[in-house]
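# I'd like to go over a predicted model; first the sequence, then the structure.
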Amino acid sequence: MRIGELTARTGATVKAVRYYEQLGLIAPTRRENGYREFDEQDVRAVAEIRELASLGISPQRAAPFLECLGLGHQHGDDCVSSLSVYREAIADLDRMINSLTLRRTELNRRLEVSAGRTFTRVEPVADYTVLPENLPVPDDDGAAEHLRGLAMPALELSTSDGQGVRLADLGPGRTILYLYPLTGRPGIDLPQGWDENPGARGCSTEACDFRDHFGELRAAGAERVYGMSSQTPEYQAEVVNRLRLPFTMICDEFFALGKALRLPVFAAQGHDRLYSRLTFIIQNGLIEHVFIRFSHRTCTPSRCSTG
């Protein structure tokens, strides 16, 4: 075959093929008219060289692999001499990684020193997708025992995608609806005492958990997943976008569902009422199961002094 067919079959350039020939890695025959003639062995050799190059092994080191193929082996690294090239390449990478690590450390040091001359050091922004250690553990105070078997009320609520959803008409199959107090935003403080309120912290983490296991939930039979809080659809839309959630949020700003089902709520700084953390499994319009994560300071709307 001519060099054009060889390059078409292997993806190599004409210049690269001629370079391989100069290195003695391939040895095409010459026709009477001077044109090079390549065969299937050359195709296999060029493919092997290119594969090695993709791993960082230069053509200058490819000879042992081609010799191994020439001896009739199925793979170019079936021979001991080829394994030695692998070890040398790994050693080169280790030296390079060590060198780059040292350079990175020095650059970070210089950055810190230089920034310290001009800028005032600030505390890092809190990451609300990661839970701090030693959070108080919530208890089940029995405020949601009445929910299992109840029908979802005929309420239509706004969603984070600018649409709406009717809770009594969620459709066939199971729906997962999880209620949460509120999600924080980077750079904005949570209510004072938030971490000390058992079960309050973790809304962003919970959303990420539902995101990361969304495929598994669908595979297990959940047709749809919703999160619900009393925050506005615009606030929820930012959370959906920032956390890359594959589902929408439902806004219950006036606690309509809480009033209809007597759901537990609690108060925090700046918030007269917030939903306690609950997860509903809903099928055919009925609450099939409830998973409970309460704060110690929970109350139902009828018992809550803040109304």
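Received it, and whenever you're ready, just let me know what you need.

# make it CA atoms for all contacts and neighbour counts henceforth
Fine.

# Would you tell me what the next helix or strand after the helix or strand that contains residue 52 is?
Using DSSP states H and E, residue 52 maps to helix 40-54. Using DSSP H and E, the next helix or strand after helix 40-54 towards the C-terminus is helix 63-70.

# right, and the helix or strand after that following helix?
Downstream of helix 63-70 (by DSSP H and E), the next one is helix 80-118.

# looking just at contacts, which helices and strands does the helix holding residue 52 meet?
Packing partners of helix 40-54 (3 or more Cα pairs under 8 Å, 6 or more residues apart in numbering; DSSP states H and E): helix 3-10, helix 63-70.

# then this one, side by side with the first:
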Amino acid sequence: METRMRIGELAARAGVTVKAVRYYERLGLISAPREPNGYRTFGEDQLRAVQEVRELGALGIAPSRARPFLDCLEAGHAHGDECVSSLAVYRDAIAELDRTIAELARRRTALQQRLEAGAGQAGAEHAGAGQADDRSAPDDTALPDYTVLPDGLPVPADDGAADHLPGLRLPALRLPTSDGGTVDFSALGPGRTVVYLYPLTGRPGTDLPEGWDAIPGARGCSTEACDFRDHFAQLQDAGAARVFGMSSQDPAYQAEVVARLRLPFPMISDEGFALAEALGLPVFPASGHARLHARLTLIVVDGTIEHVFFPIFPPNTHAQQVLAWLEAHPRTETDA
């Protein structure tokens, strides 16, 4: 008869934390039945699955991408990477590393060029040569990495544009989502819903609006999305029943972003700014865009805006700010 173990023993034998095991359960990577006494117990198959996920994580492959490897094990293979679908994940991970390595190499070359030019200029000045600085600019033809937040961005100020929002009821408004569905703001469902609004996301090969980095609060949409992705499970644990990103970009554009950034939640598209007009949300213009959503996050419960985050800076840690608020303001059964 197979030996069964509780979650603590499973975690210890697999070399992970209990929290990690629970996260894998939420992702649907493992499951465990309950014994008559109410305790969940795990078997050797679940242990092997957790070990596989841990080993993949050590290689930089996130748990959210581990499903093909576990399917391969469940199919009877001795190793999780003996199936074609698993090899595809390897190839994707290698391609991502290649892009990262290429970008790091480009940055190193640029830094080396600046170091050598700066050292040469300093030496010339020290010798009294008075030569002009004719260093050439580094090659900047490589695609920008929109998931990295540049230094020196201007900090947005609180102009009071969102002060009226807490306590407002959401309108009966239905908008399309990146996964082909729709969202009805008047019927979001029980529990808290997090909706973070952002102006627009950049993507490789597509230029951001001219002067984008100089607009306070504009830059950082991809970094914000990645932060919500990386803390999605914790947000759920803290009481966020749903998380949505929202912008005025069309659903197809948003779907590409969701796929490329591997977001575990959909985006809402409001090309006509219907929600902004209904609630008086702050917007701003940019080159090529008459208006864009200002970066803002709504916490909604029972159809009412419970809390608003505005302004938001820096965006690359905003999901953690939302998480801290949810943990500090838990909802009880009497609140539901």
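Cool, the structure landed. This structure is a prediction, so every number in the text was calculated from the model and none was measured.

# TM-score of the superposed pair?
Once superposed, the chains reach a TM-score of 0.56 (TM-score structural alignment, normalised by the length of the first structure), with 177 aligned residues with a Cα RMSD of 1.6 Å.

# Of all the helices and strands packed on helix 40-54 of the first structure, which one is nearest residue 231 of the first structure?
helix 3-10 (58.0 Å; Cα to Cα).

# Where in the second structure does whichever helix or strand comes after that closest one fall?
Heading C-terminal from helix 3-10 of the first structure, the first helix or strand you meet, by DSSP H and E, is helix 14-22. Using TM-score structural alignment, helix 14-22 of the first structure lines up with nothing in the second structure.

# what's stretch 129-142 of the first structure aligned against in the second structure?
Counting by TM-score structural alignment, stretch 129-142 of the first structure corresponds to residues 147-160.

# Spatially central, which residue of the first structure would that be?
Centroid-nearest residue in the first structure: residue 212, 6.9 Å away (criterion: Cα atoms, centre = their mean).

# Against residue 278 of the second structure, how distant is whichever residue in the second structure pairs up with that residue?
Matched to the second structure by TM-score structural alignment, residue 212 of the first structure sits across from residue 230. Distance, residue 230 of the second structure to residue 278 of the second structure, using Cα to Cα, to the nearest Å: 31 Å.

# With respect to burial, which of the helices and strands packed on helix 40-54 of the first structure scores highest?
Among those, helix 63-70 has the highest mean neighbour count (mean count of other Cα atoms under 10 Å), at a mean of 20.

# what angle do it and helix 40-54 make?
140 degrees (axes from the mean of the first three to the mean of the last three Cα atoms, to 10 degrees).

# Helix 63-70 of the first structure packs against which elements?
helix 40-54, helix 80-118.

# Export the helices and strands packed on helix 40-54 of the first structure to a markdown table and append columns for distance to residue 187 of the first structure.
Output for these, formatted as a markdown table (distance: least, Cα to Cα, whole Å):
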| stretch | distance to residue 187 of the first structure |
| --- | --- |
| helix 3-10 | 53 |
| helix 63-70 | 56 |
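
# Of all those helices, which one is nearest residue 40 of the first structure?
helix 3-10 (9.0 Å).

# Quick one: list the elements packing against the closest one.
helix 14-22, helix 40-54.

# How far away from the center of its chain is it?
41 Å (Cα atoms, centre = their mean, to the nearest Å).

# Alignment lookup: residue 220 of the second structure to the first structure.
In the first structure, residue 220 of the second structure lands on residue 202 (TM-score structural alignment).

# which residues touch that match?
Residue 202 of the first structure makes contact with 128-131 under the criterion Cα atoms under 8 Å, 6 or more residues apart in numbering.

# please redo it, this time with the cut-off set to 7 Å
Residue 202 of the first structure makes contacts with residue 131, as judged by Cα atoms under 7 Å, 6 or more residues apart in numbering.

# Map residue 291 of the second structure onto the first structure.
So, by TM-score structural alignment, residue 291 of the second structure is matched to residue 273.

# Just the buried residues of the helix or strand harbouring residue 217 of the first structure, please?
According to DSSP H and E, residue 217 of the first structure maps onto helix 214-219. Buried residues in helix 214-219 of the first structure, counted by 16 or more other Cα atoms under 10 Å: 214, 217.

# can you pull out the strands in the stretch 101-250 of the second structure?
Remark: strands assigned in the stretch 101-250 of the second structure by DSSP state E, counting those that start in this stretch are 174-176, 182-184, 192-197, 240-247.
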